[in-house]
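Colleague: The following comprises the amino acid sequence and a computationally predicted model.
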Amino acid sequence: MKPYLSILMFLALTAANGVQGSDGSASRQSPWLLAPVLSSNPKLGTSAGALGAYVHQFAPEAPPSMFGAMAQYSTTDSYTYGLFARAYLGEDRHRVLGFVGGGKANNDYQDFLGSGREVSVTDDITLGYAAWLYRVSDHWYLGGQGLVNDYAMLGSNEFINIGLGLLGLDGFSSNALGLKAEYDSRDNTEAPNRGIFFTAGNLAYREALGGEESFDVYNASYAQYFAHGAGSVLATHAELRLTDDAPPSGYSSIRMRGYVQGEFRDTHSALVEMEERYFLAERWRLAAFAGVTCLLDSFGDCGDTSNLYAAAGLGVHFVLRPREQMTIRLDFARGEGGSQGLYMAFGQAF
């Protein structure tokens, strides 16, 4: 599928959804949601798929919950699939997240791990994730999380497989448990205009839990939203991922639009990014975003520009479900060294 077809599909989708009332009234809004998922990248080809979900609000004080499925297939014979649930229960006293799925990705890396070499690698993954959080005050939630992971990385020939094995990049199978905390003062969970969303947690991968590796991962993410003008929003985001005694397959990578996740890795990662979401019309927004990621082994490494990776891009957002402010977006992002991508996705990037 050519990139311009993604744009045509986006326009067709928004036109089809224009028949809903602009007031987003419940009488004219189905609980069922169907949205396309598309991406196009010179290194990974073009992928297309769909997300389908049932949307339900368990209490007036709770955000909308979603239960659904997704699947995606690409021109490189790669695919992903999964079932997911995101529920806000008991007047938002309980938050439950769940995902079961997997996939296969055939990646043609042009500069694998900064080596300057072109490498073809297949990532094969099956995983399950669950988290439960309980509200302990107005905006604070505490709970736990768990993950079951079976991840294999295979090269396109035996020589590459040997090299990946020497680098410790042949994947791993491991299970993890950890704690998680959230602070959430957003005025809307789908498309916030103001407020703060902070999450922090750990995952302890252990052989005693039935895995092949024992190591630790720590994550923290902070997002803040600033409403301005007549419906515009400035969104800011910072994220930190730390690992302890992880195999290279469990290292941190670049998680920004414009890059292929996994091509560049290091022990830890830190990123900052922001996005201006400009109010264009009642259901339309224009977006401009930029960010930088540092891949590091120690925090002093971020002073070296060779460890910094920048990206920027433009996008257009359409409010697919006005009542909940659920949004579909079409973004184009460019990174360094000719890295770029076109993405159609459900929900905000952060």
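Modeller: On my side now, so go ahead.

Colleague: Only C-alpha atoms from now on, for both contacts and neighbour counts.
Modeller: Will do.

Colleague: tell me the SS of Tyr4?
Modeller: helix (DSSP: H, G, I helix; E, B strand; the rest coil).

Colleague: Could you tell me how many residues sit around it?
Modeller: 11 (other Cα atoms under 10 Å).

Colleague: Against Ser40, how distant is it?
Modeller: 10 Å (Cα to Cα, to the nearest Å).

Colleague: distance between the helix or strand encompassing Glu182 and the chain's centre?
Modeller: Applying DSSP states H and E as the criterion places Glu182 in strand 171-184. Its chain's average C-alpha position is 15 Å from that of strand 171-184, according to Cα atoms, centre = their mean, to the nearest Å.

Colleague: try this one next to it:
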Amino acid sequence: MNISNIKLAVKTATLSALSLLMLPNIASASFMDGFKDPIDGRIDASQWILDNSAGFMPIPLIITEPAVGTGGGAALLFFHETEEQKALREQNPEQVSEIPPSVTGVVGAATSNGSSLAGVFHSGNWENDNIRYLGGIFGADFNLQYYQEGSEQANKFNIKGLYFFQDIDFRLGNSNFFIGADYVNMSSEASFDLSPMLPGVDPLALDSTDAHLGLKLTYDSRDNQFAPRSGTKAGMKANMHGKGVGGDFDYQDYHVFVQSYHRLAHKWGVAIRLDAQSTTDGAPFYAKPYIDMRGMAAMRYQADNTALAEVEVSYDIDDRWTVLGFAGSGKAVNNDQSFNQAKWQNAQGGGFRYLIARQLGLRTGVDIAKGPEEWTVYLQFGGAW
């Protein structure tokens, strides 16, 4: 298990909350007025989310990740809108906020294959978006599958433990560049089901701690952090794992990525994603990168190095509804392989979005993707990346 899965859970919880807060009590007409946009009169959650950001709110969550099955849970979230943000929003109701409110949350979820997750987190935007922060602690118990190189046979394993993370970025002057660092400490127990090979043998359990200190440089000119329509986010990151930072494994991993969004015309948009990750020898199997793309289960295509490219084309039916199609391809390559030896793994699909919170620029919808093995349905809150 790696930290990207935990951060994905945090993002899903946050964006799910922003979307699902709009679920109304249809018996109350006055309640429904809070979900009507004063600009176009259509269903919108902006006012409800922002004007009621006091106290914790219970939010349902839905999980559709093929690696762990279907499931759900709930989050208790608190939105922190600054006085400056509130004043700007009230003065300019037609304007989409470029700085999302900070969010503190408590999350719990479980899935059909017996996996579960619970934890607390805070996602903050401070000093007029000059400082960005994400931190928290999660307890997780995941039932997953591990595929050895060249094998179609899945090896079942369970991993459970505590995942603590701190992530902070500082804007460089008035630019779109951020310099940052993060720290992750993951103490876990991994147990492997040996019964397919050795019937009657008890599962093999391994206790370990994987910790890293990471340094990163990020460029972010996106027009919205929840569901960008234009701009680019790109970055490079190096993580140093070892006993000096509290772990049992000595290795390094590196990550470079580009996510670029463009408007081709008033109604047409295109988004491009490039991503590459590399891990040196010494990493535990669960920490190695995998092809992370719609249509592919987590850890299905995993190796020492991964590279992928994905493109998404969208069309706005009107100011609220958008349809889209996407396709991508990636490779998982071990250190003892050449790039050409690894096979390209392809995925494609389509979906739709609805602008559910105009003043936050938040869109929600559904994607259906087909990877090498199966069809998968994803409930999306914000951007897919």
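Modeller: Perfect, thanks for sending it. Every value quoted in this text rests on a predicted model; they were computed, and no experiment measured them.

Colleague: follow-up on the earlier one: what's the angle from the next helix-or-strand element following the strand holding Glu182 of structure 1 to strand 171-184?
Modeller: Remark: after strand 171-184 of structure 1, the chain's next helix or strand is strand 195-206, criterion DSSP H and E. Counting by axes from the mean of the first three to the mean of the last three Cα atoms, to 10 degrees, strand 195-206 of structure 1 lies at 150 degrees to strand 171-184.

Colleague: quick one: contacts of strand 195-206 of structure 1?
Modeller: 145-147, 174-187, 211-226 (Cα atoms under 8 Å, 6 or more residues apart in numbering).

Colleague: if we go to 7 Å?
Modeller: Applying Cα atoms under 7 Å, 6 or more residues apart in numbering, the contact partners of strand 195-206 of structure 1 are 174-187, 213-225.

Colleague: Can you turn the buried part of these into a PyMOL selection?
Modeller: Buried members of those, defined by 16 or more other Cα atoms under 10 Å, are picked up in PyMOL with:
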select buried, resi 174+175+176+177+178+179+180+181+182+183+184+185+186+213+214+215+216+217+218+219+220+221+222+223+224+225
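
Colleague: How about the contacts made by the equivalent of Pro192 of structure 1 over in structure 2?
Modeller: Mapped onto structure 2 by TM-score structural alignment, Pro192 of structure 1 lines up with Pro228. Applying Cα under 7 Å, 6+ apart to Pro228 of structure 2 gives the contacts 222, 383.

Colleague: ok, the counterpart of Phe226 of structure 1 in structure 2 - contacts?
Modeller: Matched by TM-score structural alignment, Phe226 of structure 1 corresponds to His262 in structure 2. Neighbouring residues of His262 of structure 2 by Cα under 7 Å, 6+ apart: 229-231, 269-271.

Colleague: For His262 of structure 2, what is the enclosing helix or strand?
Modeller: Assigned by DSSP H and E, His262 of structure 2 falls in strand 251-263.

Colleague: after superposition, how close is that strand to structure 1?
Modeller: After superposition onto structure 1, strand 251-263 of structure 2 lies on average 1.0 Å away from the residues it aligns with, using mean Cα distance after the TM-score superposition for structure 1.

Colleague: So what's the residue count around Asp304 of structure 1?
Modeller: So Asp304 of structure 1, with other Cα under 10 Å, has 10 neighbours.

Colleague: still on that earlier bit, what's the next secondary structure element after the strand holding His262 of structure 2?
Modeller: Counting by DSSP H and E, what follows strand 251-263 of structure 2 is strand 268-279.

Colleague: any idea which helix or strand comes after that following strand?
Modeller: strand 305-316.

Colleague: okay, and that next one goes to which residues in structure 1?
Modeller: If you align by TM-score structural alignment, strand 305-316 of structure 2 falls on residues 268-279 of structure 1.

Colleague: about what we covered before: so among the contacts of His262 of structure 2, which aligned pairs are also touching in structure 1?
Modeller: Among the contacts of His262 of structure 2, the contacts conserved in structure 1 (both residues aligned by TM-score structural alignment, their matches' Cα atoms under 7 Å) are 229-230, 269-271.

Colleague: Can you add distance to His241 of structure 2 and neighbour count and give those residues back as JSON lines?
Modeller: Listed next are those as JSON lines, based on distance: Cα to Cα, whole Å; neighbours: other Cα atoms under 10 Å:
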{"residue": "Arg229", "distance to His241 of structure 2": "36", "neighbour count": "20"}
{"residue": "Ser230", "distance to His241 of structure 2": "35", "neighbour count": "17"}
{"residue": "Gly269", "distance to His241 of structure 2": "40", "neighbour count": "18"}
{"residue": "Val270", "distance to His241 of structure 2": "37", "neighbour count": "20"}
{"residue": "Ala271", "distance to His241 of structure 2": "33", "neighbour count": "20"}
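
Colleague: Tell me the one of those nearest Asp141 of structure 2?
Modeller: When these are compared for distance to Asp141 of structure 2 (Cα to Cα), Ala271 wins out at 34.3 Å.

Colleague: surely the closest one meets Glu310?
Modeller: No - counting by Cα atoms under 7 Å, Ala271 of structure 2 stays clear of Glu310, with 8.3 Å between them.

Colleague: Check which helix or strand the residue nearest to Trp32 of structure 1 when sequence neighbours are not counted maps to.
Modeller: Excluding its sequence neighbours, the residue lying closest to Trp32 of structure 1 (Cα to Cα, 6 or more residues apart in numbering) is Tyr54, at 4.7 Å. Under the criterion of DSSP H and E, Tyr54 of structure 1 resides in strand 45-56.

Colleague: Thanks a lot, catch you later.
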